[in-house]
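Participant: this is a predicted model, with the sequence first.
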Amino acid sequence: MPPVFLLAFRISVYGQLEILVYLDESETDFHSPKSVINVDDREFKLSRRDIMRVLDNSMRRVEEMRRKELRAVLLTKNPNPEGSEFIENMKIKMGFVSTMAADSLKNLMHQHRKTKKHKIAQYLHSLDLNHTVMGSECPYNYDPNKNDRTCRLDNPYREIDGFCNNLKYPYRGTSHYPAQRFIPADYGDGLNEPRRSIRGEELPNGRIISNSVLPSTTKDHSTVTNMMMVFGQLMDHEFALASSPTGFMFGKLKCCDPKNVVHPLCMNVNFPKNDKFFSQFRLTCMEMVRSLPAIDVDCRFGPRNQNNEVTSYIDASPIYGSTQEVGNRLRSFSMGELKIQQNPTNPRLKPLMPIANISNSMQCEIRSGPFKCFAAGDTRANENSLLIVIHTLFVREHNRIAQGLQIINPQWDDERLYQEARKIVGAEIQHICFKEFLPILIGQNNLKKFGLELKDTGYFIGYNPETDASVDHGFVTAAFRFGHSLINKDMFRITNQSSSMSTLSLKKDFFQPQHVYRDIPPEGMDPLLRGIFYQHAQNMDNHVVEDVRNHLFQLPHEKFGMDLMVLNIMRAREQGVPSYNEWREYCGLTRYRNWNDMKGHVILSAIDGMRAVYKNVNDVDIFVGGISEIILKNNGEKESDGILGPTFSCMIGNQFRNFRYGDRYWYENENSKFISHAFQPKQLQEIRKVRLSRVICDNSDSIDLISINVFIEPSFE
């Protein structure tokens, strides 16, 4: 009989995480199929002594990190913390234990015999901890007999954290749930280290790639307005936020400090000595902090994973939050409405979002004067004024709907009014996204290909509980960052239907909420809002404005910031996202054998830049390749009528298909054995009339002239 290996976590009386290992003492080695792998025709075994030593050392190291390196990101003061913050930190700690133990076991395998990285990952993932005591402690195993929460088919409203959207897999797509992978992870060592070249070498410096392939130039798009970028950023915040102690000047972890050079979360990027911009400030390093590790959703050892802090579903979480604690802080608990504040510059204008008592950004924390940052369902809402504006629109829309519902249904209490208004706003955002935003982004051909065309009448019957709506790593670290190419360096502010216009520099707008409070009295935020749908976005290509390549999150008194392109490149690498060529193969596109194969598919200047920095075409990062693609027509690859090339269109199409087919609360769904909360046919038809332009007209202060589709160039002929 094979030995039994049992692993469990518990909280000690001191509030510390402890690991418990139980082994059957009757055997010396593991002989079961789950603990033996054939490596180059040789059987490799791990002794129980090795396992015990690895787990013990990993646990000790995590406890040491908890007191030192991780002090800023993990709970340490309260021995009996409660709520979702504690649950999240437990998951982080378990993620570190899992990652470190796997890394130590990998080293043991290397001592035995040099083993290919995919073999290491395969072996460690075969150690199924669900068959141990760990199975009862796994945060993603749902036991209705032990769980405080119950999955209910008849619940008419989404849980705010996404719990039990999927009745079969209750934690799938919830906040603080690991992202999924359309393609297996590609870590440098198979488990944890950032992706390396196909020859095993370190990939090119991210800033050198940014300088060579993603230069700072401007060129307006011919038809697409700035709303594509603004709404796109709102949607990105809808379904993605990696767990990370934010770096640069505003985080607690300073990775460019020499004493932190070996910190397990540091991944700072060195600037080249001849960098034309940063060298003038004698800057040699850009802060970069790794995403926090997550325990695998199957509770197995294996490649490092990362949590998504927000719900994966399109559920208006930037407006309402992804945890009950955040949701409650945003509610007025009166008449179903969200909290608001009177505009301090002009009380006759419509209200604004409430003030944030606690901010995740030092820019907001150090702000003096009356114009504080706003509280929202997402911590990133104050990043720029245009994002604040779109948030404010939907907060006002919620309260407008709640007020209307109260008039029609005076017998409804606060909870019913809040939930019904939230349900309608979530449906509106889903409809706007699929009806107006996606057709421009990936085109009608891809909408049809991926099953994303909305119905004009009747219900959608495609819901499938086996479809995983969780976000994919490549989608969130690369493909849906397409909007960074559309960003303008200056934002239009237009008053009185184009009678006068001024501009606001983006590099002077990061975390500067005063531009929304007092934009142009007495018009409030309307000039900024009007500018969004009048101004053209930048062209969709490999060119990016300097405001995000050299000035990202720049402080008001500084002359430099971060490079967003470097962050994109390095974030994908540190999360083990495969290369551009691997994604093309996944999408059924031609794999490039050499640089010449790219011609006709990728912008020529981008090919030259890639050739200058990458040693091999197979090393190109997915963000770099995807953002540089040409929209192909009639040249051997499927025609696109969107603004993206085929690889990003494929990645986005697949993900949005999952969002629709894997969401039990999708607004078009009909009642079935899985669903008992569908809109009535007449209600659904009213939602189908919604356009973003209608939301703007209903919730702006004075805008009374607007094009029907605010995502494309307006025409009033």
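Facilitator: That came through fine.
Participant: please make it C-alpha for all contacts and neighbour counts, starting now.
Facilitator: Fine.
Participant: longest helix in this protein, please.
Facilitator: Taking DSSP state H as the criterion, the chain has its longest helix at helix 84-112.
Participant: next structured bit after that helix?
Facilitator: Per DSSP states H and E, the first helix or strand lying C-terminal to helix 84-112 is helix 117-125.
Participant: buried ones in that next one?
Facilitator: The neighbour-count check on helix 117-125 (16 or more other Cα atoms under 10 Å) flags 117-121, 123-125 as buried.
Participant: ok, now stretch 298-312?
Facilitator: Residues 299-312 are the ones in stretch 298-312 that count as buried (16+ other Cα under 10 Å).
Participant: where do the helices of the stretch 151-300 of the chain begin and end?
Facilitator: 206-213, 227-239 (DSSP state H, counting those that start in this stretch).
Participant: okay, those in a markdown table with mean neighbour count and distance to residue 288 next?
Facilitator: Output for the helices of the stretch 151-300 of the chain, formatted as a markdown table (neighbours: other Cα atoms under 10 Å; distance: least, Cα to Cα, whole Å):
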| stretch | mean neighbour count | distance to residue 288 |
| --- | --- | --- |
| helix 206-213 | 21 | 11 |
| helix 227-239 | 23 | 20 |
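Participant: got these as CSV, with distance to residue 594 columns?
Facilitator: Shown next, in CSV, are those (distance: least, Cα to Cα, whole Å):
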stretch, distance to residue 594
helix 206-213, 17
helix 227-239, 33
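Participant: among those, which is nearest residue 389?
Facilitator: For the helices of the stretch 151-300 of the chain, proximity to residue 389 was assessed by Cα to Cα; helix 227-239 is nearest, at 9.3 Å.
Participant: what about that closest one, distance to the chain center?
Facilitator: Per Cα atoms, centre = their mean, to the nearest Å, the displacement of helix 227-239 from the mean C-alpha position of its chain is 11 Å.
Participant: okay, one more to line up with it:
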Amino acid sequence: MLDIGDPREYSIVQDGTGQYYTLPPARSVSLGVLGGSDHYNDDLSHKFTVEFMAWGQFLDHDMVLTPTSKGADEANINCCHMVNGAYPIRDECFNMVIPAGDHRFQSPCMNFVRSSPAVRADGYCLPSWREQLNQVTSFIDGSNVYGSTDSKQYELRDYGSQSHLLKVHGHNFPPADDDSACILTPQHEDMFCLKAGDERVNEVTSLAFQHILFVRLHNRVANKLKYCWRRHNYYYDSEQARNERFFQEAREIIIAIIQKVTYNEWLPKVIGMTLMEKFKLRLDYDEDNYYEPTVNPTIFNVFAAAAFRFGHSLIPRFQSYNVKDPDTPYYYAYKDQTFTTHDLKDVFFKPNLLQQDATGYLDEFSNWLIYDRSKMADRCVTFDRTCTIRLIKNNMCLHFNILSFEFSKGPVSRTLKFTDMITDHLFEDIDGEAADLPARNIQRGRDHGIKGYTKWRHLAGLPDIYNWADLEDGYTHTLENINKLKLTYKSVHDIDLYAGGMTEKHVSGGVVGPTFAHIIAKQFHVLKHGDSFWFERRKHSGYTSHLTEGKHSVISPISLKINIQVIPPITLKVNIQIISLISQKVNIQVIPLISQKVNIQVIPHISQKVKIQVIPPISLEVINKVIPLISQKV
């Protein structure tokens, strides 16, 4: 007997006894539909750099954190630990079955703990379907930089005469966290785990880099604001009040930068300009810039558990920097740069790559982010990385071998190939235990009760699907991918949303198919139009933005375009190149904490915005002096 809170685990097809088949194991879907492992990682984008992927992960951690259930005293749960010859029967467990003969995993069980259940939003304790939590603010508000609660922000802020700054540790890194927050190996005893507004900061090097960047950028802006303030001799406030003002003003500018880069440059590359216009997501268009007070700007379950996980297909199999490291004999050259590589499985939760010497390999690592290519979405059937030049034109792959001078062409294959670093070695420990990220995405969607793929197509205006023939007659999937789906699922209605969405042909100008594109577009619509603090909005319904014209003139030139596109635009904007800021070392004295609480009101509901009282803005005359602040060294 199924319970209303049970995960989605059964097919709509019955066997001869009237029992419903179980859905195929998530690992089988990963291997059979999503392409399995791409060990050599040959399929690299000719449009986007690794920063395109890294920004997406950083952005995701600003909006979504779904906690999993815990045991006694917040202990992690191991659902594959056998007791008396049997796996534990617990409501928190939803183990993944590993098919016999798997090439990587020998155990028949892969640990999977269900997401923590949430109480009903209306406050009534009545039987209802299971809902999940979001532990961070859903708005794009820099919560991964500043935290989602007053207590977290208190941990991250400096105090005393430097209370306008975020804390730094060592050579201008974010503050140190407990050693349990990451993996510190014996040969790296002088290194430390990073602490940030989001607890996942140490997960992978490219993510930690984004956090370092924005801590330094906040402190740079805040120091510049304080410098301009002193020059104009505005000392009628106490030092504490002035520093609070500088902190909040700098925070406001940082949030605006994140919003601007996301909507102006990153999101259009994901969903295409057609949907940017349809869902009123463009910047600098009055008809797209309005506040909707009735909009609920929380995160959709389907967005967090399926659609926005598309970015996992962009993850490269290594992390790199352009320094010849004698301890790491793996090199490759691209764009006249020589890069040292580390397999992704060797850097999960290890901060050592950015702390190699006194100041860290930050400049060298940033070169990799902005020079090298992310994994690509449309894949040519064959590609020799070292000898072949490839172009995609008119849905055909054009190959030119620079050694043999042979030219060939073939069809574009939209078969996904996730790197084996995340299909076979995700979070691998010293015992070789690991996980499969695409399989976890499938299982997480089932855990959250996300309906099958055919139930979501209508969001994109696609025709209903009733059988396999309907899918074959449509234009959303290649015959190759349809055959893979048919071999894996017993019914077209069994297809998991993640599997069906990831195998769709991409929308024009985007890197996802129409179903995911519409879910993502709708989510970013409510995040923009349901945010009364949106950075573009000067006035609405009596509310006046704290972003003055001067601040807008600071933010408007900011661009990541040359950092997420392999081929820079012919005419560059007045471009600050955010990535290059990392090399500008701001020397900041860490002041001991004082026992003074930050006066921030947090609305109890987990998905509501952290409300912070912002001191009136600095005058236009003063802020105009700040315009060059991002491009000048402090």
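Facilitator: Perfect, thanks for sending it. Since we're looking at a predicted model, the values are computed, not measured.
Participant: hang on, the earlier thing: Serialize the buried residues of stretch 298-312 of the first structure to JSON lines and add fields for distance to residue 508 of the first structure and secondary structure.
Facilitator: Shown next, in JSON lines, are these (distance: Cα to Cα, whole Å; DSSP: H, G, I helix; E, B strand; the rest coil):
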{"residue": "299", "distance to residue 508 of the first structure": "45", "secondary structure": "coil"}
{"residue": "300", "distance to residue 508 of the first structure": "46", "secondary structure": "strand"}
{"residue": "301", "distance to residue 508 of the first structure": "45", "secondary structure": "coil"}
{"residue": "302", "distance to residue 508 of the first structure": "44", "secondary structure": "coil"}
{"residue": "303", "distance to residue 508 of the first structure": "40", "secondary structure": "coil"}
{"residue": "304", "distance to residue 508 of the first structure": "37", "secondary structure": "coil"}
{"residue": "305", "distance to residue 508 of the first structure": "35", "secondary structure": "strand"}
{"residue": "306", "distance to residue 508 of the first structure": "32", "secondary structure": "strand"}
{"residue": "307", "distance to residue 508 of the first structure": "32", "secondary structure": "strand"}
{"residue": "308", "distance to residue 508 of the first structure": "30", "secondary structure": "strand"}
{"residue": "309", "distance to residue 508 of the first structure": "28", "secondary structure": "coil"}
{"residue": "310", "distance to residue 508 of the first structure": "28", "secondary structure": "coil"}
{"residue": "311", "distance to residue 508 of the first structure": "31", "secondary structure": "coil"}
{"residue": "312", "distance to residue 508 of the first structure": "32", "secondary structure": "coil"}
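Participant: closest to residue 515 of the first structure among the residues you listed?
Facilitator: For those, the minimum distance to residue 515 of the first structure (Cα to Cα) is 27.4 Å, reached by residue 310.
Participant: I'd like to know how far the equivalent of the closest one over in the second structure sits from residue 67 of the second structure.
Facilitator: Aligned counterpart of residue 310 of the first structure in the second structure: residue 136 (TM-score structural alignment). Per Cα to Cα, to the nearest Å, residue 136 of the second structure is found 10 Å from residue 67 of the second structure.
Participant: kindly report the same for residue 266 of the second structure.
Facilitator: Distance of residue 266 of the second structure to residue 67 of the second structure, given as Cα to Cα: 27 Å.
Participant: and if you look at residue 268 of the second structure?
Facilitator: From residue 268 of the second structure to residue 67 of the second structure the distance is 30 Å (Cα to Cα).
Participant: between these two, which one's more packed in?
Facilitator: Applying other Cα atoms under 10 Å to residue 268 of the second structure and residue 67 shows that residue 268 carries more neighbours, namely 21 against 15.
Participant: and the aligned residue in the first structure for that one, what helix or strand is that in?
Facilitator: Using TM-score structural alignment, the equivalent of residue 268 of the second structure in the first structure is residue 439. Residue 439 of the first structure belongs to helix 438-449 when assigned by DSSP H and E.
Participant: once aligned to the second structure, how far is that helix on average?
Facilitator: Superposing on the second structure and averaging over aligned pairs (mean Cα distance after the TM-score superposition for the first structure), helix 438-449 of the first structure comes out at 0.8 Å.
Participant: if we can go back for a sec, which one of the buried residues of stretch 298-312 of the first structure is nearest residue 460 of the first structure?
Facilitator: residue 312 (20.1 Å).
Participant: hang on, that closest one packs against residue 238?
Facilitator: Yes. Residue 312 of the first structure is within contact range of residue 238, at 7.3 Å (criterion: Cα atoms under 8 Å).
Participant: number of residues surrounding the closest residue to residue 305 of the first structure other than its chain neighbours?
Facilitator: The shortest distance from residue 305 of the first structure to any non-neighbouring residue, by Cα to Cα, 6 or more residues apart in numbering, is to residue 294 (5.2 Å). As a burial measure, residue 294 of the first structure scores 28 neighbours (other Cα under 10 Å).
Participant: give me the stretch of the first structure that stretch 364-376 of the second structure matches.
Facilitator: Aligned by TM-score structural alignment, stretch 364-376 of the second structure corresponds to residues 527-539 of the first structure.
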